[in-house]
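**Q** predicted model, plus sequence, below.
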Amino acid sequence: MANYKRILVALDLSDESSQVLDKAGEMAKVFGAELSLTHVIEPLTFAYGGDIPMDLSEVQEQLQTQAKEQLGKAGAKFGVPEDRQRVVLGQPAGEIHRLAEELNSDLVVIGSHGRHGLALLLGSTANGVLHGAGCDVLAVRVHSD
């Protein structure tokens, strides 16, 4: 079994994120590994393709501020210092790959909702991370409470 030293935890900050963080925290304890946390926000211009003739920068800033606060609370639970918590803007799978490489992570932990049918065909962030990662990926099956 691999001996992980640097674990990157990618959180979507949903209610189920605590399940992902708990699993990553358990692994970090077992391996004596360092945890880093990230949340990726897709730019609103990606979602709306520029179809809305308005400035979304203020809304985008609010989303980033809220995400940093939530990530800070998650990090406090496992003693992850602020300098190892990152909220980034971009395409989730690509940003997680970039950050894992930048941090020299040997494991990425991400949640998986286990979608089926059309959602499965369209792909998911977990699937995108799994198929492009340069390190091991653990997809934690999350369940709605």
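**A** Perfect, I can see it now.

**Q** please count neighbours and contacts with C-alpha atoms only from this point.
**A** Will do.

**Q** measure the nearest residue to residue 3 once chain neighbours are set aside to residue 110 for me?
**A** Spatial nearest neighbour of residue 3, excluding adjacent residues (CA to CA, 6 or more residues apart in numbering): residue 31 at 6.3 Å. Remark: distance between residue 31 and residue 110 (CA to CA, to the nearest Å) = 18 Å.

**Q** give me the number of residues near the residue nearest to residue 32 when sequence neighbours are not counted?
**A** In space, and not counting its chain neighbours, residue 32 is closest to residue 5: 6.8 Å by CA to CA, 6+ apart. Residue neighbour count, defined by other CA atoms under 10 Å, stands at 16 for residue 5.

**Q** tell me the secondary structure at residue 138.
**A** What DSSP: H, G, I helix; E, B strand; the rest coil gives for residue 138 is strand.

**Q** dump the residue contacts of it.
**A** By CA atoms under 8 Å, 6 or more residues apart in numbering, the contact list for residue 138 reads 107, 108, 109, 110.

**Q** in helices, which of these appear?
**A** In helices, defined here by DSSP state H, there are no members of these.

**Q** rewinding a little: ok, the residue nearest to residue 32 touching residue 31?
**A** Yes. Applying CA atoms under 8 Å, one finds residue 5 in contact with residue 31, separated by 6.8 Å.

**Q** tell me where the chain has helices.
**A** For the chain, the helices defined by DSSP H cover 17-31, 44-48, 57-77, 92-102, 118-122, 125-130.

**Q** could you measure from the residue of the chain positioned farthest from its centre over to residue 45?
**A** Relative to the centre of the chain, the most outlying C-alpha is that of residue 53, 30.0 Å out, by CA atoms, centre = their mean. Residue 53 is 11 Å from residue 45, where distance means CA to CA.

**Q** let's bring in a second model and compare:
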Amino acid sequence: MYGTILFATDDSDDAEAALDHALELAASTGATLHVVSVVETRTAYDNAIIDPEEVQANLRADAEAAVEHAAEAATEAGIECRTTVVEGPPYECVLEVIDEVGADVVVVGATGRSGFKRLVLGSTAEQLLETAPVPVVVIGGDR
């Protein structure tokens, strides 16, 4: 059914629930799990207070920790896993990675770590549902 599963993570609570689902899906289908985390490049901050380079470095460290966490969970479950950290607008980057890895399905959390949350789905999940060329499984979120 699925040979390649793409799991997009920001290490949020919903992403953790989505990781569990992605691992179960990969284990049941024998698929390879590709994990991507995106360093958001459109982050708002006040330059007089926060160094933009420090912000980007912190965001990159968070993204790398998120993919490492998922990779460790995959290894423990005996699932082949590859990881990627990219920079840019999250949904656009995830769409690019779908093509790059040949993903058959995307698993994503309903809402992310950003302070702004949509009524039901985060904007990245919503945009993926509308534009992804493969099925998108959205896990979590307040209902």
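**A** Looks like it came in fine. This is a predicted model, so every value here is computed, not measured.

**Q** if we can go back for a sec, aligned partner of the residue nearest to residue 32 of the first structure in the second structure?
**A** Superposed on the second structure with TM-score structural alignment, residue 5 of the first structure falls opposite residue 3.

**Q** residues in contact with its match?
**A** 29, 30, 31, 32, 103, 104.

**Q** now these as CSV including distance to residue 64 of the second structure and neighbour count?
**A** Output for the contacts of residue 3 of the second structure, formatted as CSV (distance: CA to CA, whole Å; neighbours: other CA atoms under 10 Å):
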residue, distance to residue 64 of the second structure, neighbour count
29, 26, 14
30, 25, 17
31, 22, 21
32, 19, 21
103, 21, 22
104, 24, 18
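
**Q** tabulate these in a markdown table, adding columns for distance to residue 23 of the second structure.
**A** Listed next are the contacts of residue 3 of the second structure as a markdown table, based on distance: CA to CA, whole Å:
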| residue | distance to residue 23 of the second structure |
| --- | --- |
| 29 | 10 |
| 30 | 10 |
| 31 | 9 |
| 32 | 10 |
| 103 | 15 |
| 104 | 15 |
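
**Q** strands - which of these land there?
**A** residue 32 (DSSP state E).

**Q** with adjacent residues omitted, what lies nearest to the counterpart of residue 70 of the first structure in the second structure?
**A** Aligning on TM-score structural alignment places residue 70 of the first structure opposite residue 66 in the second structure. Closest residue to residue 66 of the second structure apart from its sequence neighbours, by CA to CA, 6+ apart: residue 11 at 5.2 Å.

**Q** one step back: alignment lookup: the residue nearest to residue 3 of the first structure to the second structure.
**A** By TM-score structural alignment, residue 31 of the first structure lines up with residue 29.

**Q** does that match touch residue 5 like I think?
**A** No. Residue 29 of the second structure is not in contact with residue 5 according to CA under 8 Å; the separation is 9.8 Å.

**Q** coming back round to it: contacting residues around the residue nearest to residue 3 of the first structure?
**A** Neighbours of residue 31 of the first structure in contact, by CA under 8 Å, 6+ apart: 3, 4, 5.

**Q** mind listing what the closest residue to residue 23 of the second structure other than its chain neighbours touches?
**A** For residue 23 of the second structure, ignoring the flanking residues on the chain, the nearest one in space by CA to CA, 6+ apart is residue 74 at 6.6 Å. Counting by CA under 8 Å, 6+ apart, residue 74 of the second structure touches 23, 33, 80, 81.

**Q** can you check residue 71 of the second structure too?
**A** For residue 71 of the second structure, counting by CA under 8 Å, 6+ apart, the contacting residues are 35, 81, 82, 83.

**Q** ok, residue 129 of the second structure next?
**A** Residue 129 of the second structure neighbours (CA under 8 Å, 6+ apart): 135, 136.

**Q** if I look at it, how far off is residue 105 of the second structure?
**A** With CA to CA as the criterion, residue 129 of the second structure and residue 105 of the second structure are 11 Å apart.

**Q** now for these two: what residues contact both?
**A** Shared contacts of residue 129 of the second structure and residue 105, counting by CA under 8 Å, 6+ apart, come down to 135, 136.

**Q** no more questions from me, cheers.
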